[in-house]
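> sequence? don't have it. structure:
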């Protein structure tokens, strides 16, 4: 939990707002992630290690496979103003956090463009916390509308 507090409060600037000691020595801590929302973490002294590729992606999107198990959290996207994305990259790298270059997500076949253009809807960087949780800083470049929801959700039987 100490590394989690150092990272989320120290590097990402999320204030620690509530701490709870659990029976058996565990802990449950809450961080203010903005807009009245909290990010909560549990720590248990005898918990099993995470399993990359199961409990979270084994890699960043620029380094390999991002598949994770159903029911796991693949990644968390945190919103920043569009004009702050480059400052976020600089701040992460200054803190020693490895991150991707800025990705320009669009509706093309590959879903990403090397260049920013009118079809880019979000600019993102990806990195991991000390426990391997995948994080994204997302700078939305336009408002989303009904036309942005155009795919039917699939089920395993559809594959």
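Yep, it's here. These numbers were taken from a predicted model, which means no experiment stands behind them. Numbers count the residues shown, from 1 in each chain.
> When you work out contacts or count neighbours from here on, use the C-alpha atoms and nothing else.
Fine.
> Settle this for me: residue 80 is touching residue 136, isn't it.
No - under the criterion of CA atoms under 8 Å, residue 80 makes no contact with residue 136, lying 10.3 Å away.
> So for the two, which sits in the more crowded spot?
Regarding residue 80 and residue 136, a neighbour count based on other CA atoms under 10 Å identifies residue 136 as having more, with 19 against 15.
> what about the helices in the protein?
Using DSSP state H, the helices of the chain run over 2-5, 85-94.
> out of these, nearest to residue 21?
Distances from residue 21 to each of the helices of the chain were compared by CA to CA, and the smallest falls on helix 2-5, at 13.6 Å.
> And here is the other one:
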């Protein structure tokens, strides 16, 4: 039996939205992420070193997409999604103030047993976003 190769992390995570322009105003404007790709069905944002947030146009990604390098299988979701951004613990209060100033309600705040804190809020499409300050998971300590 072959030895299992190592996984080196998550390169991309995705969220599905109903209005790409409103999504860009939120992710590019409010959250300040740099858009690296802008297409009809996909925006890709720099979410940190070697990390990419994919924002897909809900209902427009179910079909396979042929590319010069191969076929990207179709995918789509319904309902709200969830993902978390890593933040430094000392930025919790500035993030609370910034979200409040931008009329973004913090819908929940969780103090984790390991000592970290998460702030939860929604994007314009109702997806649940999290700002997570370490320590949270055993592999996320700083």
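Great, that's in hand. Since we're looking at a predicted model, the values are computed, not measured.
> ranking the helices of the first structure by burial, who's on top?
helix 85-94 (a mean of 15; mean count of other CA atoms under 10 Å).
> Which residue range of the second structure does that helix align onto?
The counterpart of helix 85-94 of the first structure in the second structure, counting by TM-score structural alignment, spans residues 92-101.
> Would you mind pulling the contact partners of the matching stretch?
Contacts with stretch 92-101 of the second structure, where a contact means CA atoms under 8 Å, 6 or more residues apart in numbering, come from 105-106, 133.
> Using a markdown table, lay out those residues together with neighbour count.
A markdown table is the format used below for those (neighbours: other CA atoms under 10 Å):
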| residue | neighbour count |
| --- | --- |
| 105 | 14 |
| 106 | 15 |
| 133 | 25 |
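> when you check the residues you listed against the strands, which ones overlap?
Using DSSP state E, the members of those that fall within strands are residue 133.
> Using a markdown table, lay out the contacts of stretch 92-101 of the second structure together with distance to residue 42 of the second structure.
Conversion of the contacts of stretch 92-101 of the second structure to a markdown table gives the following (distance: CA to CA, whole Å):
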| residue | distance to residue 42 of the second structure |
| --- | --- |
| 105 | 26 |
| 106 | 27 |
| 133 | 28 |
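> what's the closest of the contacts of stretch 92-101 of the second structure to residue 113 of the second structure?
Distances from the contacts of stretch 92-101 of the second structure to residue 113 of the second structure were compared by CA to CA; the smallest belongs to residue 133, at 12.5 Å.
> how much space between the aligned partner of that closest one in the first structure and residue 122 of the first structure?
Taking TM-score structural alignment for the superposition, residue 133 of the second structure sits opposite residue 139 in the first structure. Distance of residue 139 of the first structure to residue 122 of the first structure, given as CA to CA, to the nearest Å: 5 Å.
> Also residue 31 of the first structure?
With distances defined as CA to CA, the gap from residue 31 of the first structure to residue 122 of the first structure amounts to 25 Å.
> With residue 36 of the first structure instead?
For residue 36 of the first structure, the distance to residue 122 of the first structure equals 23 Å [CA to CA].
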